[in-house]
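> Provided below for reference: sequence and predicted model.
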Amino acid sequence: MTQAEKGEAENGKDKERDREREQRGVKRPIVPAAVPESLQEQIQSNFIVVIHPGSTTLRLGRATDTLPAGIPHVIARRHKQQGQAAYRDSWLLRDGLSKPESTEQRQNGLKMVDQAIWSKKMSNGARRIPVSPDQARSYNRQMRPAILDHSSGAKWTNTSNNPEFLVGEEALYVNPLDCYNIHWPIRRGQLNLHAGPGGSLTAVLADLEVIWSHAIQKYLEIPLKDLKYYRCILLIPDIYNKQHVKELVNMILMKMGFSGIIVHQESVCATFGSGLSSACIVDVGDQKTSVCCVEDGVSHRNTRLCLAYGGSDVSRCFYWLMQRAGFPYRDCQLTNKLDCLLLQHLKETFCHLDQDISGLQDHEFQIRHPDSPALLYQFRLGDEKLQAPMALFYPATFGIVGQKMTILQHRSQGDPEDPHDEHYLLATQSKQEQSSKATADRKSMSKPGAFEGELRGQSSDISERIYPQEVELGSSQGDCMIPGNDSEEPLTAHMSRKTAISQFEGKALGLDKAILHSIDCCASDDTKKKMYSSILVVGGGLMFHRAQEFLQHRILNKMPPSFRRVVENVEVITRPKDMDPRLIAWKGGAVLACLDTTQELWIYQREWQRFGVRMLRERAAFVCPVMCKVAGSLFKVHTLKNTLGINEQQFTISRASSHLSSEKANSYNYIIVGAGSAGCVLANRLSEDPQSTVLLLEAGPKDTLLGSKRLMWKIHMPAALTYNLCDEKYNWYYHTTPQRHMDDRVMYWPRGRVWGGSSSLNAMVYIRGHAEDYNRWSRQGALGWDYEHCLPYFKKAQTHELGPDQYRGGNGPLHVSRGKTNHPLHQAFLEAAQQAGYPFTDDMNGYQQEGFGWMDMTIHQGQRWSTASAYLRPAISRPNFSVAEKTLVTKILFQGTKCIGVEYVKNGQRKKVFAIKEVILSGGAINSPQLLMLSGIGNADDLKKLGIPLVCHLPGVGQNLQDHLEVYVQQKCTKPITLYTAQKPLNMVRIGLEWLWKFTGEGATSHLESGGFIRSEPGVPHPDIQFHFLPSQVIDHGRVASTMEAYQVHVGPMRSTSVGWLKLKSSDPNDHPIIEPNYLSTERDMWEFRQCVKLTREIFAQKAFEKFRGPEVRPGNHVQSDKEIDAFIRQKADSAYHPSCTCKMGQPSDSTAVVDPQTKVIGVENLRVVDASIMPSVVTGNLNAPTIMIAEKAADIIKGLPALQEKNVPVYKPKTLETQR
């Protein structure tokens, strides 16, 4: 036998021995070097999915997404056998509520709440007068619901196909009579293991896998087979179960198939998401509240504690308090999941922590349950709205008895797959300590006795100092607090550590005391000072009005006196960077994914398959002290980027906007809110006067990157318009309420949130409207706004490529052009319209709007020509002009009824700036009325319900909402000449490169180059239907790619008789308002839409389309009767994105008017509104051009210049009104 053969034989024997040992259960030694170093691979953030699983809500999204998708974290599973008993996990109900002591404890807690409310004075220095529930009970018991509609519109989930499972909203709306079990796989931050059906670890993990996989497929549109190309960042609770973490990692890598994973704690990710380097993180969720201190990316183990209560407990407490006050909805049941949803909504709507809101207030709410009528309840509430959230500080009010209410971080029980865990380290240290002790004893024989005792005391405690125990009870407080009597009871000296911890976990700490305890467990006084100066509140359980001030007051009053003297400032942060606190941790996970140095933390599928749970010890920052240091360095890199202003969410400031932080420039002559279609115009025109200082504030970012339009091609390439139309980065992304006349559809309303506003998102169609639109304005009370006074300002704004004439301008900043493609389908459309009997018009913005022709577009030299390009950029170099982006104005400031400035949020900091002359709102038809109402201008009753102090009662604010609705009539094209071929990858690259190189080609137009206006029937004096023709197919606002060679017409009525409204959802500026356009609420509107479809079909049937005409795609040849057409309209009509008229211009005597003809807000001083919201009624056409005209005219009014006027300009009128065409 050769030497090589002998070696191979020996190796074979070694392997055989190893196999035998494994079979006998004898494990081989684990060599640390066997665990590999992390692989360095290029990070592609769009291939990283961030998952934040909460007890009630699952949030997940790509790391590149602005916001995550959020769905109820619930699953309904079909019964496996007929007659199986139904099982439903409870939501608001929990163990410990039905004990004999519960009622007494709840009453005692409420007494402490009432005492605390009385002891804290209101802002005026007076004591708050308590309101007895008896005062509301007598009124509420008399109230009966009003029937709004005999059909609520809500529907049970359709289970006719017997799906095996349903997830999210569908699971919540499963009919209780259907054979499904309801499971919430996570409760109170931990896996929901219990003895009932679906309560085993295997079943819970299976539920999670189904829910997460379903959400990834549905909301992220990632096929499960492609997950091998993706990596995952999983957020886990601060106090975690290592065995559960192991199972979750195994599920994600081995079952779902992700290629890699990072596991990190919620608290650390919250600091990433907020941009703070150190903070005491207070995460108030729906089911639990966790508190811990994080410093430089490391969560201090001893500071972690979890309180077993959260927002759902507040909802249940609120329900109990409302019952005491005679809650009129007497059928409400905590076992009914729809009633639980209602109670959560009522809590979020009505509860607050504002001591100044006192007395009885009237409220109303609606109930819309499936198979039931829609009901409206009215009722009164007093202190209940304040008492319920205060239960977070006095948890005895929850009435929970016999449950473990405070949870600390315990050591894991160990895992046989990881022998080198913390237990191994402690055992090794113990042996070393025994050896050291023996040596020390021998050396100490000659030392005095005092030293012997000291050394013995040191050695007995050394293991705790090397590896800390689960918790250190506070040093300066030295106690665990007993919430039952709201007093502090120090631990007795003889009490053992385990007994102390056991008793500590049995107490229900109030939120403020938990924060104080967590900070007190920090290792040094310097760290404690840091934590007191940065208390970050995340999660959705404390999103109450004035919660920030309330918690700050509690902390200041209860913090140890020794720190009260040395801590300069106690700061509680509830909305860092003005973000939704529920999304902060997820956002931090997304930030973590984008850092290059995150490579150190990835655990890859092949590594997990080989080394298993040991990889957590090697790579998870919260397990391994070495990785904690890596995490700390990661965080320092992140905060450095924040400091330098180069992170993703940076607040970039233009040349002059540094004035915002300067004392000398804290006031301006004019402050303009909103850099949109009107705001950019005003900024340019008002800053023309070098003596006037102008500040322009915009909530969104710039429309360029590093000064380049090419780098922001999605905005400036005309053909790329759908990219940003559905991108939240540059878009407010509004949605309406469910539309009862449109099958309860929620309509999407994009509005620009970027320099240029909606002129940076729109389809660039330049339409002025009809002359009679402006004459109607004058008749409606907007004197001086008739056509002869508006036409000069249209011309002043414009430079038309065809040159100036009686209707067109030739020297304005806004460049207007005609399409260049001369597409055969556009030619066919115009020819077919004439064959159908309609005239051709060579300028629908000139003498004759009626007819069909080539449309004007705000495109200049192949680029979108928004108001940012036309007006804003030319003004930036002026020394008297300043502009700031990513600045959210939250309130208008008043002295009495005199406007003196605005309050805004920048970089998470709330600041004020003052106006010497005027504040001008140019936020648009949604944001301007919203800001007025947030500032106390609006309907007094509505503002009172939200606790907003009244400045001026103007009931018209938010009313008179008007919009254009349209449908797409689509025809398949028999020739391959539509834009369908342009969507092919190689063609897209070719088109994009040509545009980037010389701003020409198919990318240099929006392709909406032809259109027209007609009258719907005889007797109509001027056009009331508009057409846009597109040689392509649009699906779901462009979010779905075209599926065939097709062309379409966008068609809709121009003067709808359906009028809507918008109202505040809450007093929080970050909450979108409630938008109710009330579409199709009149029969006239439905009739006009029917005409739109029929007249479009007539045009498509003409000879000009014969060589292109294929089958009708939408509505389809099967849709013929009026009833079928009506159904199509209800299902497919969508907004044309033209909201307007919500701050109507009119005479002060008009109760519905908000501004007068001088654009001044009625009833207050130094405040104007200038944007599409002041239109008295919507015009016949797109709104960008009229909005720019309004701003041009308003600028002259503000500057005191005489109004321009052009009299006797001829306008086309039909020869007879007896015919429709």
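Looks like it arrived, so ask away. The structure presented is a predicted model; accordingly, all values stated were derived computationally and were not measured.

> Please make it C-alpha for all contacts and neighbour counts, starting now.
OK.

> which strand is the longest one in the chain?
Across the chain, the longest stretch assigned as strand under DSSP state E is strand 909-921.

> Show residues contacting that strand.
Outside strand 909-921, the residues that touch it by Cα atoms under 8 Å, 6 or more residues apart in numbering are 577, 660, 666-674, 679, 899-905, 928, 1166-1171.

> How about stretch 430-450?
Phe451, Glu452, Ser459, Ile462, Ser463.

> Is the last one in a helix, a strand, or coil?
To tie it back to what came earlier, the one meant is Ser463. Following DSSP: H, G, I helix; E, B strand; the rest coil, Ser463 is assigned to helix.

> Give me the neighbour count for it.
Residues near Ser463, counting by other Cα atoms under 10 Å, number 17.

> returning to that earlier point: out of the contacts of strand 909-921, which sit inside helices?
Gly679, Ser928 (DSSP state H).

> For the contacts of strand 909-921, which ChimeraX command selects only the ones that are buried?
The ChimeraX selection below is limited to those of these classed as buried (16 or more other Cα atoms under 10 Å):
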select :577,660,667,668,669,670,671,672,673,674,679,899,900,901,902,903,904,905,928,1166,1167,1168,1169,1170,1171
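
> And the helices in the stretch 751-900 of the chain?
771-779, 787-797, 824-835, 867, 873-875 (DSSP state H, counting those that start in this stretch).

> Of all those, which one is nearest Ile182?
Nearest to Ile182, of all these, is helix 867, at 52.8 Å by Cα to Cα.

> What helices and strands are in contact with whatever helix or strand His638 lives in?
Under the criterion of DSSP states H and E, His638 resides in helix 625-644. If you count contacts as 3 or more Cα pairs under 8 Å, 6 or more residues apart in numbering; DSSP states H and E, helix 625-644 packs onto strand 298-299.

> another one to put next to it:
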Amino acid sequence: MIVGAGSAGCVLANRLSADPRHRVLLLEAGGKARNPLLHIPIGFGKTMHSPHYSWNFETEPDLGGRRRKWPRGKVLGGSSTINGLLYIRGQREDYDGWRQLGCTGWSYDDVLPYYRRSQDSDRADDPLHGSGGPLRVEHPQGQHPVSSRFVDACVQAGIPYNDDPNGAVQEGVAYAPVTMRRGVRCSAATAFLDPVRTRGNLHIVTGALVEGVDIADGRATAVRYRVGGVAHRAVALEEIILSAGAIGSPQLLMLSGIGDGDALAAVGVEARVQSPDVGRNLQDHLASMVIASLTPSATFNEVVRSPAILGQMWRYATARGGMFASAAAHVVVFCRSDTRLASPDIQLHMLPASTSDYAGGDLDRFPGLTCAPCQLRPESRGEVTLRSADPAAPPVIRPNYLSAPADQEALVAGIRISRRILAQPALADIVEREVMPGADVEASASLLASAAMLSESVYHPVGTCRMGGDPASVVDPRLRVRGVAGLRVADASIMPRLISGNTNAPAIMIGEKAAAMILEDARG
């Protein structure tokens, strides 16, 4: 039984139901992805914050006293159906670091086969990439003149061009790899679920709000859920796998009595298993914004307010190209805030568009370019806790952004790197002025204060059901919940540390590896 049809859950449903000896029940709180905007890449700008397709979580007041929006997918495919489509695996060192933390079997060499298994790359099959898998990964080149200029400016600033940020070396500037098939979004649902829906041993229930897991004699026995207000209880013949994400999975564990006993009692939940780390170790990428006003350059800001938008619609309808086939970034940059570092610690996302309200606002009325830097491996840690015993109540999310001095220094460095790129000859003749944070904001303390106000989540929460080899970890390296038999967690929440990049590709890899381990254990 799988709870959550997101990036990992869809993979699990596909791989586990491939063995006819297993019956698979997949429960998803959201509905089917029928809206065309869910399949048009640029549609994420509308669907990401729609209550029909997103949980629309909000954090507690944090930097600058602001609540930040945390959209999480509530639809088949989960966040892979509403995300920005970027396919980034991270660095070899990320996974080797997991192994050093006691996560046996999770080094880079261990996880690489699962990345290759899922992938259908538009490039030739090689030792680092796969072809023929369910998940299409494409590498658009030169999508917009401003994006091409930005790549050239990076090279002029001393950042090498890197044709493959998922290759042997991550560092450099690259056109962003995306989960797209000829201009159409390739979500976990379309890639892994749609081709196997007719399997007789796979049953998918949408609109299912899971309320908790029943535990008897130390074993997970059933899942309680509601559909349209009607209560149901599904008994597990084998295992229960939570794939509800970095917010949903710890919430369900706590609702089931697995967590910090005192904290659970405070909201009226009976503690069944003492596991204080549930909900802790929360990590996320926080991006500041460097927005530049340009001379007329056919940026998205201009196109949406001109007759040119009709041409873009026609181009997408006839050739699946142009602006409507754009991901959240045309260009990604991986660089180091300090040359003494062994690997990149900064990622920049660039798009020939801008909005002063990064989290879902309208495009600005001037020709705009956005360069959004974030620190790849933040040291700050937050938490997710229950607001109440009501499964429908959103949990309390405290990101604790920029609480570590190293995170503050890296984010300021990312802003300075962005400015250095914008000042290069390839862009200088079209950049009119820096709108945010503004050229007059120069001192590090002022930049940090500005970043605190302008920054937004990149929507990469992880770590709240930490995997580890130590007894305090929530799950062991085979993703089994400590203290409860027959219960696993398989999604981004199990990451002990945030990887150096976007998290959708790693979540899919986790689903692949989890399925292989579950089938192996079933064979006994």
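Good, I have the coordinates. Please read these numbers as outputs of a predicted model, since none were measured by experiment.

> Could you check the helix holding His638 of the first structure and say which residues are buried?
Met627, Cys628, Val630, Ala631, Gly632, Ser633, Leu634, Phe635, Lys636, His638, Thr639, Asn642.

> tell me, it lands on which residues of the second structure?
Aligned by TM-score structural alignment, helix 625-644 of the first structure falls on no residue of the second structure.

> Just give me how far that helix sits from the chain centre.
27 Å (Cα atoms, centre = their mean, to the nearest Å).

> can you check stretch 173-193 of the second structure too?
So, by Cα atoms, centre = their mean, the centroid of stretch 173-193 of the second structure is 14 Å from its chain's centroid.

> Just the terminal-to-terminal distance for that stretch.
33 Å (Cα to Cα, to the nearest Å).

> quick check: it aligns to which part of the first structure?
Taking TM-score structural alignment, stretch 173-193 of the second structure hits residues 852-872 over in the first structure.

> now do stretch 255-262 of the second structure
With TM-score structural alignment as the criterion, stretch 255-262 of the second structure aligns to 934-941.

> same deal with stretch 419-434 of the second structure?
With TM-score structural alignment as the criterion, stretch 419-434 of the second structure aligns to 1097-1112.

> measure the matching stretch end to end?
Stretch 1097-1112 of the first structure has an end-to-end distance of 9 Å (criterion: Cα to Cα).

> and what of stretch 135-153 of the second structure?
32 Å.

> Which residue in the first structure aligns with Thr206 of the second structure?
With TM-score structural alignment as the criterion, Thr206 of the second structure matches Glu885.

> wouldn't its match be in contact with Thr704 here?
No - counting by Cα atoms under 8 Å, Glu885 of the first structure sits too far from Thr704 to count as a contact (11.9 Å).

> When those two are compared, which one has more neighbours?
Glu885 (23 against 17).

> Please name the nearest non-neighbouring residue to the more buried one.
Glu698 (4.7 Å; Cα to Cα, 6 or more residues apart in numbering).

> check contacts around the counterpart of the one you found in the second structure.
When the second structure is aligned by TM-score structural alignment, Glu698 of the first structure is paired with Glu28. Glu28 of the second structure makes contact with Val3, Gly4, Ala5, Lys74, Val75, Leu76, Ile204, Val205, Thr206, Gly207, Ala208, Leu209 under the criterion Cα under 8 Å, 6+ apart.

> and with 10 Å instead?
Going by Cα atoms under 10 Å, 6 or more residues apart in numbering, Glu28 of the second structure touches 2-6, 9, 74-78, 204-210, 243-244.

> so how far is Leu498 of the second structure from the residue mapped onto Leu761 of the first structure from the second structure?
If you follow Leu761 of the first structure across to the second structure using TM-score structural alignment, you land on Ile82. Per Cα to Cα, Ile82 of the second structure is found 21 Å from Leu498 of the second structure.

> And His460 of the second structure, by the same measure?
8 Å.

> And these two? Which one has more around it.
Leu498 (28 against 19).

> three-state assignment of the residue mapped onto the more buried one from the first structure?
Applying TM-score structural alignment, one finds that Leu498 of the second structure aligns to Val1178 in the first structure. Using three-state DSSP, the structure places Val1178 of the first structure in coil.

> Please report the distance of Val1178 of the first structure from Arg187 of the first structure.
51 Å.

> follow-up on the earlier one: name the nearest of the contacts of stretch 430-450 of the first structure relative to Ala69 of the first structure.
Ser463 (45.4 Å).

> Per the alignment, name the residue of the first structure opposite Pro367 of the second structure.
Pro367 of the second structure maps onto Glu1045 in the first structure, by TM-score structural alignment.

> from what I can see that match touches Thr974, true?
Yes - here Glu1045 of the first structure reaches Thr974: they are 7.4 Å apart, a contact under Cα atoms under 10 Å.

> how close does the residue in the second structure sticking out farthest from the centre get to Val273 of the second structure?
Distance to the chain centre peaks in the second structure at Asp217, reaching 35.7 Å (criterion: Cα atoms, centre = their mean). Taking Cα to Cα as the measure, Asp217 of the second structure falls 11 Å from Val273 of the second structure.
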